[in-house]
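1. just a sequence and a predicted model for now, questions to come.
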Amino acid sequence: MTFTETKLKGCFILEPKIIKDDRGYFMESFNEKTFQEGIGQKVTFVQDNQSFSTRGVLRGLHYQCGEHAQAKLVRVLQGEVLDVAVDLRPNSETYGQYEAVLLSGENQTQFFVPRGFAHGFLVLSETATFFYKCDNFYNKESEGGLIYNDETVNINWDFPLEELLISEKDQVLPNLENAKKVW
């Protein structure tokens, strides 16, 4: 597996070694030792989540605050999404900046989003099955969010805005200036 750190310190793009033959393919999607060596820190995942969505669904941008903050290792099992992480760490040199990665069932790329980041994704294919590991359990009281179209962050979703399908909850998330602090 190849690990590439993004411009956002602590965020990594993971590209697996895929062994293909006439029967299909094989790949190791997760190995704790390889993962921890690749990102240079110990992260223990405690929960796996999976969602299914249709084209135009934008989920996010979500995060957990304080002692309930979560790191995530995300991937797409089927379909294609634009996956986005926004740095919310108050003392970070890249505070308020984002990284966008194309994840698909075909490229098998994964994205590691550490604690202190808002995370979301937009489904580009007709459908997508999204899978992610979390290093902490969800806590409703510690939930935070950032509006997808915040002008300060200025995410380029590269998708017709009138075709976005966004939950009522995600449509009223605050902008960066008013977002709940991660810690």
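-> Arrived safely.
2. can we go C-alpha only for contacts and neighbour counts from here?
-> OK.
3. mind listing the helices for this structure?
-> Counting by DSSP state H, the segments of the chain that form helices are 32-39, 168-171.
4. let me know which of those is tucked in deepest.
-> Mean neighbours per residue, mean count of other CA atoms under 10 Å, is largest over the helices of the chain for helix 32-39, with a mean of 14.
5. gap between it and the chain center?
-> 18 Å (CA atoms, centre = their mean, to the nearest Å).
6. what packs against that helix?
-> Applying 3 or more CA pairs under 8 Å, 6 or more residues apart in numbering; DSSP states H and E, we find helix 32-39 packed against strand 2-5.
7. which residues touch the residue positioned nearest the centre of the chain?
-> By CA atoms, centre = their mean, the mean C-alpha position of the chain lies nearest to residue 119, the distance being 4.6 Å. Counting by CA atoms under 8 Å, 6 or more residues apart in numbering, residue 119 touches 60-63, 83-86, 113.
8. of all the helices of the chain, which lies closest to residue 4?
-> Closest to residue 4 of the helices of the chain, according to CA to CA: helix 32-39, at 8.6 Å.
9. list of residues touching that closest one?
-> Against helix 32-39 from outside (CA under 8 Å, 6+ apart): 1-3, 10, 12, 42-43.
10. dump those to CSV, plus neighbour count.
-> Shown next, in CSV, are those (neighbours: other CA atoms under 10 Å):
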residue, neighbour count
1, 17
2, 13
3, 19
10, 16
12, 21
42, 11
43, 16
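11. quick one: which of the residues you listed is nearest to residue 165?
-> When the contacts of helix 32-39 are compared against residue 165 (criterion: CA to CA), the nearest one is residue 12, at 27.7 Å.
12. in space, what's closest to that closest one - neighbours in sequence excluded?
-> Counting by CA to CA, 6 or more residues apart in numbering, residue 12 lies nearest to residue 5, which is 4.3 Å off, once chain neighbours are set aside.
13. for the one you found, what are its contacts?
-> 11-13.
14. next one for the comparison:
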Amino acid sequence: MKIRELAVAGAYRITPEVHHDERGTFVAPYTREAFTAATGRALPLGQSHHSVSRQGTVRGLHFADVPPGQAKLVCVTSGEILDVVVDLRTGSPTFGHWDSLRLNAVDYEAVYLEEGLGHAFVALRDDTVTAYLNSTEYNPAVEREIDPFDPALGLPWPDGLDFLVSARDRAAPSLAEAERTGLLPSYEACLALRERR
């Protein structure tokens, strides 16, 4: 397993070994020992869930208040997504920066995001299944969103897709609006939370 940090501090690309034989494929996108050695922390499991998306479905840009925060590990078990991570932590050296990668059910790479980072993706194929391991349970009272089409972010959504976006995400504020209204987590609060875990 290879784990390397993305251009956004606190986000990691995980490349697991994929084992093939006459029965099919076996892969483990998360192992505690390798993950902890690479990131300096273990991933506590608060909730596991998955989504099934039509081609062009955009989910995100989502994050949780810090505290409590929510770290997540995301992988694809069927289909393909363009996955995007955005640093939403005010005061962070990479605030407002993003990185992206394609996740699919061929090489089974995964992405890990620490608390305070925003997450979004677009499904590149019908019936794409995205699986999540979250450090905390879903809590709608602390869930937040940023407009995934905020021109100031300039996220790399591919051309030629008819985007399907929830009403919640369409109504989300821009990054500048969220910063101005105090909606975003601070880098200091995220570091303090990481030290406690």
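-> Sure thing, it's come through. Everything numeric in this text was worked out from a predicted model, so none of it was measured.
15. re the thing from before, conserved subset of the contacts of residue 5 of the first structure in the second structure?
-> By both residues aligned by TM-score structural alignment, their matches' CA atoms under 8 Å, those still in contact after alignment to the second structure are 11-13.
16. excluding chain neighbours, what is closest to residue 90 of the second structure?
-> According to CA to CA, 6+ apart, the nearest residue to residue 90 of the second structure is residue 186 (4.7 Å).
17. so how far is residue 65 of the second structure from that neighbour?
-> 10 Å (CA to CA, to the nearest Å).
18. longest helix in the second structure, by residue count?
-> For the second structure, the helix reaching the highest residue count under DSSP H is reported as helix 187-196.
19. mind listing what's buried along that one?
-> 187, 189-190 (16 or more other CA atoms under 10 Å).
20. contacts for it next, please.
-> 66-67, 69, 89-92, 115-116.
21. what do you get if the cut-off is 10 Å, keeping everything else the same?
-> 40-41, 65-69, 87-95, 114-117, 186 (CA atoms under 10 Å, 6 or more residues apart in numbering).
22. can I have the buried ones of those as a ChimeraX selection?
-> Those of the contacts of helix 187-196 of the second structure that count as buried under 16+ other CA under 10 Å are selected in ChimeraX with:
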select :65,66,68,69,87,88,89,90,92,94,95,114,115,116,117,186
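23. among the contacts of helix 187-196 of the second structure, which ones are in strands?
-> Judged by DSSP state E, the subset of those located in strands is 87, 117.
24. wait, residue 17 of the second structure touches residue 1, no?
-> Yes: shown here, residue 17 of the second structure and residue 1 form a contact pair, counting by CA atoms under 10 Å, at 5.7 Å.
25. got any residues that touch both of the two?
-> Residues touching both residue 17 of the second structure and residue 1 (CA under 10 Å, 6+ apart): 28-29, 109.
26. pull out the buried members of these.
-> Using 16+ other CA under 10 Å, the buried ones in those are 29, 109.
27. can you list the shared contacts of residue 17 and residue 1 of the second structure in JSON lines and add distance to residue 174 of the second structure?
-> Formatted as JSON lines, these follow (distance: CA to CA, whole Å):
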{"residue": "28", "distance to residue 174 of the second structure": "36"}
{"residue": "29", "distance to residue 174 of the second structure": "33"}
{"residue": "109", "distance to residue 174 of the second structure": "29"}
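28. mind listing the strands for the first structure?
-> Using DSSP E, strands in the first structure cover 2-5, 12-15, 18-21, 24-27, 47-54, 58-64, 72-78, 80-87, 98-104, 110-113, 117-123, 127-134, 143-145.
29. out of these, which is closest to residue 153 of the first structure?
-> Of the strands of the first structure, nearest to residue 153 of the first structure by CA to CA is strand 98-104, at 7.0 Å.
30. helices or strands next to that closest one in the packing?
-> Other helices and strands packing on strand 98-104 of the first structure, by 3 or more CA pairs under 10 Å, 6 or more residues apart in numbering; DSSP states H and E, are strand 72-78, strand 80-87, strand 110-113, strand 117-123, strand 127-134.
31. what's the angle from the first one to strand 47-54?
-> The reference is to strand 72-78 of the first structure. Interaxial angle of strand 72-78 of the first structure relative to strand 47-54 (axes from the mean of the first three to the mean of the last three CA atoms, to 10 degrees): 40 degrees.
32. and strand 72-78 of the first structure, which stretch of the second structure?
-> Mapped onto the second structure using TM-score structural alignment, strand 72-78 of the first structure spans residues 72-78.
33. mean shift between the matching stretch and the first structure?
-> With mean CA distance after the TM-score superposition for the first structure, stretch 72-78 of the second structure departs from the first structure by a mean of 0.3 Å once superposed.
34. first-to-last residue distance for stretch 40-48 of the second structure?
-> OK, stretch 40-48 of the second structure end separation, CA to CA: 22 Å.
35. repeat for stretch 40-53 of the first structure
-> 33 Å.
36. rewinding a little: out of the contacts of residue 119 of the first structure, the closest to residue 123 of the first structure would be?
-> Closest to residue 123 of the first structure, out of all of those and judged by CA to CA, is residue 83, at 8.7 Å.
37. just checking, the closest one touches residue 118?
-> No: using CA under 10 Å as the test, residue 83 of the first structure is too far from residue 118 to be in contact (11.0 Å).
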